[in-house]
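# I'd like to go over a predicted model; first the sequence, then the structure.
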Amino acid sequence: MSMFAPRSVELVQALQDVNMETLRSPAVGIRVDVSDIQSEVPVHRHQQGQLVLALKGAAICEVADALWMVPPHCAVWVPGMMPHSIRATANARLAYLFVQPGAAALPARCCTLGITALVRELVLEMARLPADYPGDGPEQRKATVLLEELTRMPVTTLHLAVSQEPRVRRIARRLAEHPADRRTLGEWAAWVAMSERSLARLVQAETGLSFGRWRQQIHLIEALRLLASGHRVQQVAGALGYDSVTAFISMFKKSLGKPPARYIAEMGLDAAQPYR
C-alpha cells in the first residue's frame, strides 16, 4: 500500500490496522468503510483517546451511561481507557483519529465536539499517512495543527443519555436504530413490561429528562444527518414520523434556536462534499 493511500478498512478490522500497544505518533487517522450490513465493534478500550467522525451514514458510540450519535458536523470524543463500543449503519464511511495520552488538552469525559471543515480535512489527511510517520517532518506539523484545532472545538449536547438500567437501555437502542418509531409512552411501557407512570419516573431518574425530551434528542441528531445528506425538510419530517412539517420545524427551532434550513446553511454542511 502506498504511504499516501488512505488506510481504508472494515469497522471490525480498524483496531487491528494499527498496533495500539506500540503506537508512538501523537495522532493517527484511519478511514473506515462499512460493508452492506450494519456492523458493530464490541466493547473494548485502549490507552489512546479516539475521535469518531461520520463521513456518510450514521455511527453510534455506546459508553456506560449514554449513546453518543455522530451528527454530520460533529465528532464523538472517547477518552483513553474508557470502555466503549461502536455501531455503524450499512455502507457508512467513518474516520477515526487516535490521540496519544497527553498529546492534547481534550476533555476527560465522553462528549460530542463541533467540527470545522479544517479539522475534518486534517483528520482525513492523517488517514493518508503511515501510522509511524517521522517525528520531525511535515506529518508531525500537521498532527500538531490538528490537535491544537481540536482543543478549540466546542462541546455540544447531541447525545442520548442512558444508563445501565436494562429497560432504559433497551428502549434507547431501539430508538437510536429506529428514530421514526412513534410509539406512545404507554406503548413503550408495555414493551418493557412496566406501567406508564413507572417508566416515566424511571427515564426521568436515569437520564434527567422527560421521556419526550429524551426521544427528541434522537430526532435532532437524525434530522441533522438527513439534512446534511441533501434531504428536504419535508422528507426529514416524514422520516421522523411527524404529522406535519410545521411541527418538525417548531421542534427543531425550539431546540437549536434556528429553523432547519438556516441551521444547516450556517453550519456550512454541504451534502455534495466529496468523500476522499
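Sure, I can see it.
# C-alpha from now on. contacts and neighbour counts both.
Fine.
# Spatially, and excluding backbone neighbours, which residue is closest to the residue nearest the centre of the chain.
In the chain, the C-alpha closest to the average C-alpha coordinate belongs to V70, at a distance of 1.8 Å (CA atoms, centre = their mean). Leaving aside its sequence neighbours, V70 sits nearest to A59 (CA to CA, 6 or more residues apart in numbering; 5.6 Å).
# residues near P71, how many?
Residues near P71, counting by other CA atoms under 10 Å, number 29.
# Kindly report the same for the one 4 residues further on.
Counted with other CA under 10 Å, the burial measure for A75 works out to 27 neighbours.
# Wait, it touches A54, no?
Yes - here A75 lies in contact with A54, judged by CA atoms under 8 Å, at a distance of 7.3 Å.
# Can you name the element that comes right after the helix ranked longest in the chain?
Once the chain is assigned using DSSP state H, the helix that runs over the most residues is helix 211-228. Using DSSP states H and E, the helix or strand that follows helix 211-228 towards the C-terminus is helix 233-239.
# here's the one I want to compare it with:
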Amino acid sequence: MTSTGHRAAPKLIDAVTIRHDAHELTWTAIGRVRVVIAGHEWIVDETKALWIPSALPHTVIPDPGALVLPVFLPPEQVPQPWSDPHHVLRTDELDALARTIAQPGLATASAVASARARVCEIIATGSVDDLRLPTDPRARTVAQELLADPSRQETLEEWGLQVHASAKTLQRCFAGETGMRFPDWRTHVRLRAARRLLSTDQDVRGIAAEVGYASTAAFISAFRRRYGETPARLRADTLSRRR
C-alpha cells in the first residue's frame, strides 16, 4: 500500500506493512511501536522517533493502546536525506513540530508548513537539538546503535571491531563531526533519553539502569552536572508546571 501526504488525525493501528512516496518520521504520542524493515526491528517510544526514507517497505507493530502520529515529508523538501532508517532523538521541539504536522486541523496552514520545514532542516543537517550525528558511516552506525539502546556498554575498541574501524578513527570522527568526544556524546544521549523517561512513572533507579548506568548515584551526579538539578527535582518541577 502506498500513500502520500499526512493523516488528518492520529488513530490506533494494527500491524500492517506499508510504504510511502514521502519520507516518514514515525513518532508515538502514546506507548511503543516496533517497526520491522528488511528483517531488522526498530523501536519507537518516548525517547526516540524513526526516520524512514520514501518507498521503503516497513511493517508497523504497535503495542496495545499505542498511538502513532506519522509525520510525512515530501522528498523535495529534504535535500540531503538519510538513505537508510535512522533513530532520531525526541526533544520538546521535535515533539511540538510532530504534533503540529500530524494534526493539521489544530494549526494554521502556515504553522504546519513552518513546522515541516523545521523538521526537514533537522533531518537534512543530521542534528537533533544541540546533538549532532557523525557523518562517517562507521561512526554513524555506532551512534544509531546507541540511540536505539543507550545502555550499551561497548568500548570504542569493541565498536571498532563491529564496524571495521580503529578506535582512533571512531574517536576522530566523533570529535570532528559532532564536536564531542565519544564518551561525552554517549553521556549526552543517555541523559537525554533519561530526561524523556522522567515523564513516565518509572522510578529514577530504573531509569538509570535503562539508559546504561550501573550506579544510580553516578547517574544523578551526571544528570545534575548536565541540567543543573537532580532527576527527582526536574520531574517535580515539570509536574508542577503542568498543574
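Perfect, I can see it now. Predicted, not measured: the structure shown is a model, and the values here were computed from it.
# And the TM-score between them?
Scored against TM-score structural alignment, normalised by the length of the second structure, the superposed chains reach a TM-score of 0.59; 212 aligned residues with a CA RMSD of 5.0 Å.
# quick revisit: ok, now which ones touch the residue nearest to the centre of the first structure?
52-54, 58-61, 76, 112, 221 (CA atoms under 8 Å, 6 or more residues apart in numbering).
# So among the residues you listed, which ones count as buried?
52-54, 58-61, 76, 112, 221 (16 or more other CA atoms under 10 Å).
# In strands only, show me these.
Counting by DSSP state E, these place 52-54, 59-61, 76, 112 in strands.
# whereabouts in the second structure does stretch 236-244 of the first structure align?
Applying TM-score structural alignment, one finds that stretch 236-244 of the first structure aligns to the residue range 207-215 of the second structure.
# Determine how far that stretch lies from the middle of the whole chain.
Here stretch 207-215 of the second structure shows a centroid-to-chain-centroid distance of 18 Å under the convention CA atoms, centre = their mean, to the nearest Å.
# Surely the residue nearest to V70 of the first structure touches P72?
No - A59 of the first structure lies out of contact with P72 (CA under 8 Å); the separation is 10.0 Å.
# host element of R138 of the second structure?
Counting by DSSP H and E, R138 of the second structure is found in helix 137-148.
# elements contacting that helix?
In terms of contacts (3 or more CA pairs under 8 Å, 6 or more residues apart in numbering; DSSP states H and E), helix 137-148 of the second structure is packed against strand 86-89, helix 156-163, helix 167-178, helix 182-197.
# Make CSV out of those and add distance to T2 of the second structure.
Formatted as CSV, the entries for these read as follows, by distance: least, CA to CA, whole Å:
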stretch, distance to T2 of the second structure
strand 86-89, 21
helix 156-163, 34
helix 167-178, 36
helix 182-197, 32
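# Out of these, which is the most enclosed?
Across these, averaging neighbours per residue (mean count of other CA atoms under 10 Å) puts strand 86-89 on top, at a mean of 23.
# For that one, name the packing helices and strands.
Other helices and strands packing on strand 86-89 of the second structure, by 3+ CA pairs under 8 Å, 6+ apart, are strand 48-52, helix 137-148.
# orientation of the next helix or strand after that strand relative to strand 48-52 in degrees?
Of the helices and strands lying after strand 86-89 of the second structure in sequence (DSSP H and E), the nearest is helix 92-102. An angle of 50 degrees separates the directions of helix 92-102 of the second structure and strand 48-52 when computed by axes from the mean of the first three to the mean of the last three CA atoms, to 10 degrees.
# My understanding was that V9 of the first structure contacts D33; is that so?
Yes - in this structure V9 of the first structure lies within contact range of D33 using CA under 8 Å: 5.7 Å.
# Contact partners for the closest residue to I43 of the second structure other than its chain neighbours?
The shortest distance from I43 of the second structure to any residue other than its chain neighbours is 4.8 Å, reached at R34 (CA to CA, 6+ apart). Residues near R34 of the second structure by CA under 8 Å, 6+ apart: 41-44, 60-63.
# same check, this time on L113 of the first structure
74-77, 153-156.
# name the element whatever residue of the second structure lines up with K253 of the first structure belongs to?
Aligning on TM-score structural alignment places K253 of the first structure opposite R224 in the second structure. Under the criterion of DSSP H and E, R224 of the second structure resides in helix 216-227.
# So what touches the next helix-or-strand element following that helix?
Note on helix 216-227 of the second structure: by DSSP H and E, the next helix or strand toward the C-terminus is helix 231-242. Counting by CA under 8 Å, 6+ apart, helix 231-242 of the second structure makes contact with 195, 198-199, 204, 220, 223-224, all of which sit outside it.
# before we move on, the earlier item: which of the helices and strands packed on strand 86-89 of the second structure sits closest to H188 of the second structure?
Of all those, it is helix 137-148 that lies closest to H188 of the second structure, at 10.4 Å by CA to CA.
# Mind listing what's buried along the closest one?
Judged by neighbour count (16+ other CA under 10 Å), helix 137-148 of the second structure contains these buried residues: 138-144, 146-148.
# one step back: from one end of the match of stretch 236-244 of the first structure to the other, what's the distance?
Using CA to CA, to the nearest Å, the span of stretch 207-215 of the second structure from its first residue to its last is 11 Å.
# hang on, the earlier thing: need the buried residues of helix 137-148 of the second structure in TSV with distance to D21 of the second structure, can you?
Supplementary listing: the buried residues of helix 137-148 of the second structure in TSV, determined by distance: CA to CA, whole Å:
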residue	distance to D21 of the second structure
R138	28
A139	29
R140	25
T141	25
V142	29
A143	27
Q144	24
L146	29
L147	26
A148	25
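# Can you tell me which of those residues is nearest A165 of the second structure?
Within those, proximity to A165 of the second structure (CA to CA) peaks at R138, which comes in at 7.1 Å.
# what's the distance between the closest one and Q171 of the second structure?
Distance of R138 of the second structure to Q171 of the second structure, computed by CA to CA: 11 Å.
# what is in contact with those two at once?
Common contact partners of R138 of the second structure and Q171 (CA under 8 Å, 6+ apart): none.
# circling back: can you put the helices and strands packed on strand 86-89 of the second structure in CSV and add distance to S110 of the second structure?
As requested, these are exported to CSV (distance: least, CA to CA, whole Å):
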stretch, distance to S110 of the second structure
strand 48-52, 23
helix 137-148, 32
